[in-house]
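*Asks:* A predicted structure for the sequence below; I have some questions about it.
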Amino acid sequence: MGESTVQRVTIPAGAPRFQVFLRVLGPAYLVAVGYMDPGNWATDLAAGSSYGYALLWVVALSSLMAMVLQSLCCRLGLATGLDLAQACRRYLPERTRLPLWLLAEVAIVACDLAELVGTAIALKLLFGLPLPWGVALTVVDTLLLLALQGFGVRRLEALVISLVLLVGGCFAVELLLLQPHWPAVAQGFLPRAGSLRDGAQLYLAAGILGATVMPHNLYLHSSLVQSRQWPEQPRARHRALRYANLDSLIALSFAFLVNASILILAAGTFHGRGLPPVTDLSEAYRLLTPLLGTSLASVLFGVALLAAGQSSTLTGTLAGQVVMEGFLDLRLPDWQRRLITRGLALVPALATVLWLGDEATVALLVLSQVVLSLQLPFAVIPLVWLCGKGQAMGDLRTPRWLQGVGWGCAALIVVINLSLLLQLAGWI
């Protein structure tokens, strides 16, 4: 049996359901913050301002896929006592260990790059801090946030939930100010597979997919779900799975609403007004005030961006430790792990800002999300395969219908990524 890398929270025997739910609440929010990080903002902003509400269905589909895959992570962690990285090391051929670890690390650095750039942009918008200084400052802020881990997992979860609610509250006010045409919004949720034949839309769809279903979150959630210590009772693991799925459903539904709100805000404010597509977060910040008629819109946008960047930066460190320990059986102090990951993301971010200018940061953000999408099959396929393995899963082995849905998600991810690669190569 593996051992979770996070502290345990005890679930009292015979506790009322609501009390149990409050104690279970938390792990999925540490995962959900990665679903609303600055990389999501860049792809949703580009999609909404360029194509209106047309790609809302991609956000919805990606969110549904995320719910299925995070549910499988909960199932794997509770059934085996292993996180996804540990399970890969135990059940997959040894020759796959190093490649899978390297691919997972690339995904974590790509995600960290998006969070770093997003936080730096928010500091510039709100406080006028030059972008290179903001990029450098993110090294310090992540270490300060990591110090909170010493106060226990529950306080860390409470902080993240508070930041998530702050982001959601900011966008709720933004939509009240915008008052979008809701019938047009509803039409955006109708699938339009034909739009994916457009190379630019396909690129953004892959970015939305990579920004929503993040590879490192699959490793992280399978570890975090083990942070609850359930009493020894018959079918305790089944009960734990039900509560973990409820936690995931609520947290990821909230993340979906935030992502959809970003795209709706971009579409309703910038699309169809004779403006060129607004793909720059700084430009969106400047234009929100004159277009919505109040400076509050811009301030809320900046505050939400800063909160999103700060909350999501925690998950990269936690996921990085899970991945490194699971695949390599190697554990580093959190501050060392944070500095390694942040250092690897810092170099391309600073190089981009110093050599190409501030305007290149959005392209860097969208590219980081496409990289995440390309890494995704290498986490999803092992996850789905392991969850159907009776030897590993026992009585929590996925039922056939859920296994079929899981393979369907994996196949769709592979098809979108292959189509993207063929489009970029000029073959289709």
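*Replies:* Sure, I can see it.
*Asks:* contacts, neighbours, all on C-alpha from now
*Replies:* Fine.
*Asks:* just the strands in this protein please.
*Replies:* 9-10, 228-229 (DSSP state E).
*Asks:* mind putting these into a markdown table with distance to Phe127?
*Replies:* What follows is the strands of the chain, written out as a markdown table (distance: least, C-alpha to C-alpha, whole Å):
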| stretch | distance to Phe127 |
| --- | --- |
| strand 9-10 | 39 |
| strand 228-229 | 40 |
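*Asks:* just these: most buried one?
*Replies:* Stretch with highest mean neighbour count among those: strand 228-229 (a mean of 18; mean count of other C-alpha atoms under 10 Å).
*Asks:* Tyr51: neighbouring residues, count only.
*Replies:* Here the number of neighbours of Tyr51 (other C-alpha atoms under 10 Å) works out to 17.
*Asks:* pull the contacting residues for it.
*Replies:* Contacts here follow C-alpha atoms under 8 Å, 6 or more residues apart in numbering; on that basis Tyr51 touches 267, 271.
*Asks:* show me what contacts Gly309?
*Replies:* Applying C-alpha under 8 Å, 6+ apart, one finds that Gly309 lies in contact with 37-38, 115-116, 118-119.
*Asks:* what's in contact with stretch 322-333?
*Replies:* Stretch 322-333 is touched from outside by 5, 83-89, 97-98, 101, 104-105, 216, 219-220, 223, 321, with contacts defined as C-alpha under 8 Å, 6+ apart.
*Asks:* type out the PyMOL command that picks the buried ones from these.
*Replies:* Of these, the buried ones can be selected in PyMOL as follows, counting by 16 or more other C-alpha atoms under 10 Å:
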select buried, resi 5+83+84+85+86+87+88+89+97+101+104+105+216+219+220+223+321
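*Asks:* from the contacts of stretch 322-333, which land in helices?
*Replies:* Among the contacts of stretch 322-333, DSSP state H puts 84-89, 97-98, 101, 104-105, 216, 219-220, 223, 321 in helices.
*Asks:* try this one next to it:
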Amino acid sequence: MDSRISPLPVDQAPVVSDQPKPNGWRNPRGEPSLSGVFGSIRTKSSGSLLRKLVAFLGPGYLVAVGYMDPGNWATSLAGGSKFGYALLTVALLSNLMAIVLQSLCARLGVGAGRDLAQACRDAYPRWVSWPLWLSAEIAITATDLAEVIGTAIGLNLLFGIPLELGVIITALDVFLVLALQAFGFRWIEAFVVALLGVIAACFAIQIAMADPDWGAVIRGFAPTTQILTEPGMLYLALGIIGATVMPHNLYLHSGLVQTRGYGSSVAEKREAIKLATIDSTLALCFALTINASILILAAATFHHAGQTDVAELDQAHAFLAPLLGSTLAPTLFGVALLCCGLNSTITATLAGQIVMEGFIRFKIAPWMRRMVTRMIAIVPAVVVTIWYGEKGTGQLLILSQVVLSLQLPFAVVPLVMFTASRAKMGEFVAPRWLTAIALLIAAIIIVLNAKLVLDFVLGS
């Protein structure tokens, strides 16, 4: 060894890799996302595309859970009952936005080897990354609030448990997550997919009972300027966007794709990005089906019957039986709602872990992390439930989704900037056409949010 060169101390040693690292990051990555399951799921290096894809299926469906959580139900029910099928175009637009953004998450996670939280930490100084961390925590808390209320309402509808008690019971769902983690990450994915199947079956039966006007459904997917001019429609449209393109999902997906052991070569990573993108796209198409089903059900039953102010989940449950002439419909509604709440619990726990460890490198036991965030969500839910009753919970659900929408730019803009940077992504930089579309999506979100704030300030 050249005597002029001295070895670096261990804590300053460069990260060893099989290939050159892009030099656009301020800091080395450090420990990977979800280190306990990092690269733990084997993938297929040969065989047909279908065989390879099967090993990658899973993360997309965990992400899709966030696009059909109880908060989404509230906004879709309110939109369908008040405006009929008109907001289906917003559901479609939101889903297309989600597909593009989640593909960038997969690219960032595989190509840069960082989740979005780590990328923000490694790219920005603390005076930038710490506010972004707080924004992400606010988004997760808003998500958790929707889960608390939705799960409590589901328990109330199915078993008659009072909302106040149901809200407290939801704190115990942390043990469900811990039990599943003990069996391995594939068990978590299997549990989520099974519950998604139950939700889909419940809505398929309810839609068949409602017998909607399918011509009006198809026309509802067509774009319309009515959203910008109709009083109250923009508020609900933003709520749907906030409930569909959720900030915590961007952090979640960029971490979950790294649970696959896809190899370290450029070719292997390119294929991993492709397969992970297919996985998330298929899962989000499934999520669109569920979201559209909720809105179609509300339009075909409540709007059709002249009940245009249904925004609470318990209202929907009570009105379904007389409108559809069957006691089975409200039971299916309650079952689907409870399944959504349980599923969202799992994904919010994982997202919280990724955000906290990624931004500030602070490790905390998953059960403690879950209890802290759940307690933060339980307090406002209990206060609103006791003070305002069941009606207040529905309004709180919609408000939580608008809060999520307002947090979106703080996650979307860094994601687009990172994946468009060749210095940070190297050979895995996003193509220009994809970056252009993502920039347009970010601009749409920011403009809509600005109009929402302006309308709120002006009292319109």
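*Replies:* Received, thanks. Here the structure is a predicted model, which means the values were calculated and not measured.
*Asks:* of all the strands of structure 1, which one is nearest Cys74 of structure 1?
*Replies:* Among the strands of structure 1, the nearest to Cys74 of structure 1 by C-alpha to C-alpha is strand 228-229 (11.7 Å).
*Asks:* aligned partner of Gly334 of structure 2 in structure 1?
*Replies:* Residue pairing (TM-score structural alignment): Gly334 of structure 2 is matched to Gly302 of structure 1.
*Asks:* state the distance from that match to Thr269 of structure 1.
*Replies:* 16 Å (C-alpha to C-alpha, to the nearest Å).
*Asks:* what does Leu296 of structure 1 give?
*Replies:* To Thr269 of structure 1, Leu296 of structure 1 is 15 Å away according to C-alpha to C-alpha.
*Asks:* same check, this time on Ala392 of structure 1
*Replies:* Computed as C-alpha to C-alpha, the Ala392 of structure 1 to Thr269 of structure 1 distance reads 50 Å.
*Asks:* same thing with Thr294 of structure 1?
*Replies:* Distance of Thr294 of structure 1 to Thr269 of structure 1, given as C-alpha to C-alpha: 13 Å.
*Asks:* return every residue with contacts to both of those two.
*Replies:* With C-alpha under 8 Å, 6+ apart as the test, Thr294 of structure 1 and Thr269 both reach Leu288.
*Asks:* if we can go back for a sec, and which of the contacts of Gly309 of structure 1 is nearest Leu339 of structure 1?
*Replies:* Distances from Leu339 of structure 1 to the contacts of Gly309 of structure 1, taken by C-alpha to C-alpha, are shortest for Leu116, at 12.4 Å.
*Asks:* map the closest one onto structure 2.
*Replies:* So, by TM-score structural alignment, Leu116 of structure 1 is matched to Val148.
*Asks:* was I right about that match contacting Thr170?
*Replies:* Yes - counting by C-alpha atoms under 8 Å, Thr170 is a contact partner of Val148 of structure 2 at 6.2 Å.
*Asks:* more neighbours: which of those two?
*Replies:* Neighbour totals were compared for Val148 of structure 2 and Thr170, and Val148 leads with 31 against 22 (other C-alpha under 10 Å).
*Asks:* ok, the aligned partner of Ser400 of structure 2 in structure 1 to Ala147 of structure 1 distance?
*Replies:* Under the alignment by TM-score structural alignment, Ser400 of structure 2 pairs with Ser368 in structure 1. From Ser368 of structure 1 over to Ala147 of structure 1 the distance is 27 Å, taken as C-alpha to C-alpha.
*Asks:* quick one: which of those two has more around it?
*Replies:* Taking other C-alpha under 10 Å, Ser368 of structure 1 and Ala147 do not tie; Ser368 has more neighbours (23 against 12).
*Asks:* next one: the aligned residue in structure 1 for Ser129 of structure 2 from Pro290 of structure 1, what distance?
*Replies:* Alignment note (TM-score structural alignment): Ser129 of structure 2 maps to Arg97 of structure 1. Arg97 of structure 1 is 53 Å from Pro290 of structure 1, where distance means C-alpha to C-alpha.
*Asks:* and Leu275 of structure 1, how far from Glu283 of structure 1?
*Replies:* According to C-alpha to C-alpha, Leu275 of structure 1 and Glu283 of structure 1 sit 12 Å apart.
*Asks:* between Gly302 and Thr269 of structure 1, which one's more packed in?
*Replies:* Between Gly302 of structure 1 and Thr269, counted using other C-alpha under 10 Å, the more crowded position is Gly302 (26 against 22).
*Asks:* would you agree that one is in contact with Lys124?
*Replies:* No - with contact defined as C-alpha under 8 Å, Gly302 of structure 1 does not count as touching Lys124 (9.1 Å).
*Asks:* in space, what's closest to the match of Gly334 of structure 2 - neighbours in sequence excluded?
*Replies:* In space, Gly302 of structure 1 comes closest to Ala122 once its chain neighbours are excluded; the distance is 5.4 Å by C-alpha to C-alpha, 6 or more residues apart in numbering.
*Asks:* residues in contact with the one you found?
*Replies:* Contacts of Ala122 of structure 1 (C-alpha under 8 Å, 6+ apart): 302-303, 305-306.
*Asks:* Asp211 of structure 2 now?
*Replies:* Ala300.
*Asks:* give the equivalent position in structure 1 for it.
*Replies:* By TM-score structural alignment, Asp211 of structure 2 lines up with Gln179.
*Asks:* which parts of the stretch 101-250 of structure 1 are helices?
*Replies:* 131-147, 153-178, 182-187, 199-212, 215-224, 236-270 (DSSP state H, counting those that start in this stretch).
*Asks:* oh sorry, the question was meant for the stretch 301-450 of structure 2
*Replies:* Using DSSP H, counting those that start in this stretch, helices in the stretch 301-450 of structure 2 cover 313-324, 328-360, 366-388, 390-407, 409-419, 422-425, 432-458.
*Asks:* and of those helices, who's closest to Cys202 of structure 2?
*Replies:* Among the helices of the stretch 301-450 of structure 2, helix 328-360 comes nearest to Cys202 of structure 2, with 5.3 Å by C-alpha to C-alpha.
*Asks:* measure the most centrally placed residue in structure 2 to Ala98 of structure 2 for me?
*Replies:* Closest residue to the average C-alpha location of structure 2: Gly66 at 3.1 Å, with C-alpha atoms, centre = their mean. Computed as C-alpha to C-alpha, the Gly66 of structure 2 to Ala98 of structure 2 distance reads 11 Å.
*Asks:* give me the common contacts of the two.
*Replies:* Thr244.
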